[in-house]
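Please find the sequence and the predicted model below.
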Amino acid sequence: MGLTSNAALTLAILFAVLLFAGTVWQWPRLARRNWRAVSGRVGLLFATQLALFATLGLAANQAFGFYATWADLFGQEDGQGVVVDHASGSGSGGPLQVVDTRRVKERGGSRPESGGQVQRVDIVGRSTHIATPAYVYLPPEYFQPRYRTRTFPAAVVLTGYPGTAQALVDKLHYPRTALELAKNGRVQPMILVMLRPTVAPPRDTECVDVPGGPQTESFFAEDLPEAVVAHYRVGKKPGSWGIIGDSTGGYCALKLAMHHPGVYAAGAGLSPYYKAPIDPTTGDLFQGDEEVRDRSDLWWCLKHLPAPDTSLLVSSSRIGESNYEDTLRFIDQVKATGLTRISSIILDSGGHNFNTWRREIPGTLQWISGRLSGR
């Protein structure tokens, strides 16, 4: 029974309700003042509250996608699955393999030609050997005969930390939103490559090329586009790729667009921060390497590196987001570069959560669509 399954949540709710009813039913029998009655009351109250907190925790995890599995929750996930040797004739099928397909949850979308398709894939980096699962959204046009020779723009979409890639599909509704916007003529048909930045779980690598560790930035800047281009009809020229993320993914999106403007013509950070933290989830990211540390600080990059020829989007809220003042300062500093283009979404209020990001995603997809070309 999976951590994010409806069955687990339903069972937790049922267990909490039964404990509550049992407590009410047994309370008169435990009204005495002897040690057994007192212990019984304490035990029932403790069990009922524990069941209630477990139910709330499961519901919150389903809503916000913090952890994907029980192993992920308890820090036992170590599936870094390094795969090497993709030589011709090995039967591996290349660095990207489709393992499942599903339709977009949209009325009339049972056929991919009308509703698009979401494919669950496994990706292995050719140079970094990083292996990670992902979801790929293909628009209806991808399957239509008249577009059979067309290449499409692509946007990488990243979660926060720890996050789950499935939440980008089921909770933030990226494929459904892209489909609806394209049907209304507000965005061009795009391919979305959706995954979490935690490609070396459970460690939070902050999209850094860790000295002696996971080369996460190189994976997103080189291996991921290469694998997707080799499997799908995606534009190869500069201007074909963009990147979007929320929270940690937002920081990664901005950094990758700033560091690799020849790969990512646009980067959108929803509720981002602007400097890689060091905490128990990251470990020592820099290993004493000052260059790696400096490049992971976007404030330092704006001050000391040439302004990248790319477009950036940042979002925040006047009330509810802790990054509001930093975001205004970041906008001013990017504007001062004179080359890098900056846009923003500033809400009156909104917290650091899925509900806020769902309000920002339609505008973000329209913004990035206007800056990409599939040719």
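Great, that's in hand. Numbering: from 1, shown residues only.

can we go C-alpha only for contacts and neighbour counts from here?
Noted.

Which elements pack onto the host helix or strand of residue 57?
When secondary structure is defined using DSSP states H and E, the element that contains residue 57 is helix 35-64. Based on contacts counted as 3 or more CA pairs under 8 Å, 6 or more residues apart in numbering; DSSP states H and E, the elements that helix 35-64 packs against are helix 6-26.

still on that earlier bit, after the helix holding residue 57, next one along is what?
Counting by DSSP H and E, the next helix or strand C-terminal to helix 35-64 is helix 70-73.

quick one: residue 302 from residue 230, how far?
As defined by CA to CA, to the nearest Å, residue 302 lies at a distance of 33 Å from residue 230.

Between these two, which has more neighbouring residues?
Between residue 302 and residue 230, residue 302 has the larger neighbour count (other CA atoms under 10 Å), namely 19 against 14.

If you count contacts, what does the helix or strand hosting the more buried one end up packed against?
Secondary structure from DSSP H and E places residue 302 in helix 298-304. Based on contacts counted as 3+ CA pairs under 8 Å, 6+ apart, the elements that helix 298-304 packs against are helix 290-295, helix 324-337.

What helices and strands are in contact with whichever helix or strand comes after it?
Using DSSP H and E, the next helix or strand after helix 298-304 towards the C-terminus is strand 311-319. With contacts defined as 3+ CA pairs under 8 Å, 6+ apart, the packing partners of strand 311-319 are helix 248-259, strand 266-270, helix 324-337, strand 341-349.

one more time with 7 Å, if that's ok
Of the remaining helices and strands, those touching strand 311-319 by 3 or more CA pairs under 7 Å, 6 or more residues apart in numbering; DSSP states H and E are strand 266-270, helix 324-337, strand 341-349.

try it against this one:
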Amino acid sequence: MSPATHGGFHLPPLALYIHIPWCVKKCPYCDFNSHAAGPQLPEEDYVKALLADLDADLAHVHGRELSSIFFGGGTPSLFSAGALGRLLQGVERRVPFAADIEITLEANPGTFEQAKFRDYRALGINRLSIGVQSFQAAKLKALGRIHDGDEAIRAADMARAAGFDNFNLDLMHGLPEQSLEDALGDLRTAIDQGPAHLSWYQLTLEPNTVFWNQPPSLPEDDCLWDIQEAGQALLAEHGYGQYEVSAYARAGKAARHNLNYWTFGDFLGIGAGAHAKLSSPAGVIQRSWKTRLPKDYLDPSKRFSAGQRVLTADELPFEFLINGLRLTDGVAAELFTQRTGLPLSQLAEARRQAVERGLLHGDPARLAATREGQLFLNDLLQYFLP
């Protein structure tokens, strides 16, 4: 089916985000909508709620198939393969899957999760994102993680043995009391596991977390800069190309689900606290979000939807570029009109000022930050605020 068009607008590809909000333990740095699991997870009730939630959003599909699915959390790998299988079957009955669909599951390295990797692969889940964060005992303890470095290494081995030739390792730097050598040691260990993709990003202190209220001792800015520079060089040396602020991949292994976010594609969001970005064939674009607390989400007397907001023409340039400019190569300039329905001329004056400041490349065919623009992305984005 050809995409719908309206004034240059093209109905974008469609993905699905599924939020599973339970963890074994809430980490002190985490500001995601995650909650410590009780002795018994309400798998069956939650799967039924997710499918009912999807039913309520089917009007936004507009004949499209799903290009990707991402199970996030929380710790989705706490759910059994049986429950996830029933969920995937239910989703596919409602929205067709692309022949080459990417289906990613976030997983922790704990032994309990590893034992299920082969079953997950048999369901059609073809990509894992394993939350390692560090391989060093002291750093893992400081982060409140419940696995150790050996378990993280075994998780990568188990992923390969289960048939996952495409898996991501999630790794942090700028950790409490971390030195340059500590950070590079973590990165070398991660590279040795042979992942197709590495998410390598700096720990930040977020409001409403334990670390925000009781901040740990983090490395000084000079050390953080050294870690960033040396780490990027090490990754490039081993064939991991940086394609986004914190994403590095071997050739052809960029995360397609995340690329859809960053190129202003559409995504349905189901589950407690899930967010969505959806377009109509007429070019109306909205963001929406779901009931946040699991107990409320599971309450049949309450609605799944917690709110929605249509993006105005004044807001769309910033909304588009806050995503696209995260990509190392930026995006084709024509994509702005295809995704927003607005003329590229609407950006002309802001682009001129950003180019003059040295934050944006001057290539008229692309919207891409310079090296300085990537380092000072917030400054660059100020030019495109409504």
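Great, that's in hand. Just so we're clear, the structure is a prediction, and the values are computed from it rather than from any experiment.

tm score of chain vs chain?
A TM-score of 0.33 describes the superposed chains when it is computed by TM-score structural alignment, normalised by the length of the first structure; 180 aligned residues with a CA RMSD of 5.9 Å.

Mind listing what's buried along the helix holding residue 57 of the first structure?
In terms of neighbour count (16 or more other CA atoms under 10 Å), helix 35-64 of the first structure has its buried residues at 37, 40-41, 44, 47-48, 51-52, 54-55, 58-59, 61-64.

what does stretch 348-356 of the second structure give?
If you call a residue buried by 16+ other CA under 10 Å, then stretch 348-356 of the second structure has these buried ones: 350, 351, 354, 355.

Doesn't the last one belong to a helix?
To tie it back to what came earlier, the one meant is residue 355 of the second structure. Yes: using DSSP: H, G, I helix; E, B strand; the rest coil, the assignment for residue 355 of the second structure is a helix.

what number of residues lie near residue 295 of the second structure?
Neighbour tally, residue 295 of the second structure, other CA under 10 Å: 10.

Residue 309 of the second structure now?
Using other CA under 10 Å, residue 309 of the second structure has 11 neighbouring residues.

How much space separates it from residue 9 of the second structure?
Counting by CA to CA, the separation of residue 309 of the second structure from residue 9 of the second structure is 19 Å.

circling back: and the helices and strands packed on strand 311-319 of the first structure as a markdown table, adding mean neighbour count and distance to residue 356 of the first structure?
As requested, those are arranged in a markdown table below (neighbours: other CA atoms under 10 Å; distance: least, CA to CA, whole Å):
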| stretch | mean neighbour count | distance to residue 356 of the first structure |
| --- | --- | --- |
| strand 266-270 | 31 | 9 |
| helix 324-337 | 16 | 14 |
| strand 341-349 | 16 | 9 |
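
of all the ones you listed, which lies closest to residue 25 of the first structure?
Closest approach to residue 25 of the first structure among those (CA to CA): strand 341-349, 44.6 Å.

Show me the contact partners of the closest one.
For strand 341-349 of the first structure, the external contacting residues (CA atoms under 7 Å, 6 or more residues apart in numbering) are 310-320, 331, 334-335.

Show me just the buried residues among those residues.
Buried members of those, scored by 16+ other CA under 10 Å, are 310, 311, 312, 313, 314, 315, 316, 317, 320, 331, 334.

Check those residues and tell me the two furthest apart.
Checking these against each other with CA to CA, the farthest-apart pair comes out as 310 and 320, at 28.8 Å.

on that earlier part again, can I get the helices and strands packed on strand 311-319 of the first structure in a markdown table with distance to residue 253 of the first structure?
As requested, these are arranged in a markdown table below (distance: least, CA to CA, whole Å):
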| stretch | distance to residue 253 of the first structure |
| --- | --- |
| strand 266-270 | 5 |
| helix 324-337 | 15 |
| strand 341-349 | 13 |
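
Identify whichever of these lies nearest to residue 170 of the first structure.
Among those, the nearest to residue 170 of the first structure by CA to CA is strand 266-270 (18.0 Å).

just checking, what packs against that closest one?
When contacts are defined as 3+ CA pairs under 7 Å, 6+ apart, strand 266-270 of the first structure packs onto strand 241-246, helix 248-259, strand 311-319.

Please spell out which residues along the first one are buried.
Of the residues in strand 241-246 of the first structure, those scored as buried under the neighbour-count criterion (16+ other CA under 10 Å) are 241, 242, 243, 244, 245, 246.

could you say what helices and strands it packs with?
Under the contact criterion of 3+ CA pairs under 7 Å, 6+ apart, strand 241-246 of the first structure touches strand 154-158, helix 248-259, strand 266-270.

Count the neighbours of residue 378 of the second structure for me.
Residues within reach of residue 378 of the second structure, counting by other CA under 10 Å, total 11.

and if you look at the one 3 residues further on?
By the criterion of other CA under 10 Å, residue 381 of the second structure has 20 neighbours.

who's in contact with it?
With the criterion set at CA under 7 Å, 6+ apart, residue 381 of the second structure makes contact with 318, 322.

Check whether it sits in a helix, strand or coil.
Reducing the assignment at residue 381 of the second structure to three states with three-state DSSP gives helix.

Give me the neighbour count for the nearest residue to residue 171 of the second structure once chain neighbours are set aside.
Once flanking residues are discounted, residue 171 of the second structure sits nearest to residue 133: 3.9 Å by CA to CA, 6 or more residues apart in numbering. Counted with other CA under 10 Å, residues neighbouring residue 133 of the second structure total 24.

gap between residue 133 of the second structure and residue 173 of the second structure?
Counting by CA to CA, the gap from residue 133 of the second structure to residue 173 of the second structure is 8 Å.

May I see the buried residues of the helix or strand encompassing residue 140 of the second structure?
Using DSSP H and E, residue 140 of the second structure falls within helix 137-142. For helix 137-142 of the second structure, the buried set under the neighbour-count rule, 16+ other CA under 10 Å, comprises 139, 140.

now for it, which elements pack on it?
Contact analysis of helix 137-142 of the second structure by 3+ CA pairs under 7 Å, 6+ apart lists no helix or strand as a packing neighbour.

Which SSE is immediately downstream of it?
helix 149-161.

which residues sit in contact with residue 357 of the first structure?
residue 270.

any idea how far residue 35 of the first structure is from it?
For residue 357 of the first structure, the distance to residue 35 of the first structure under the criterion CA to CA works out to 52 Å.

for residue 14 of the first structure, same thing?
30 Å.

again with residue 132 of the first structure
The separation that residue 132 of the first structure has from residue 35 of the first structure, given CA to CA, amounts to 55 Å.
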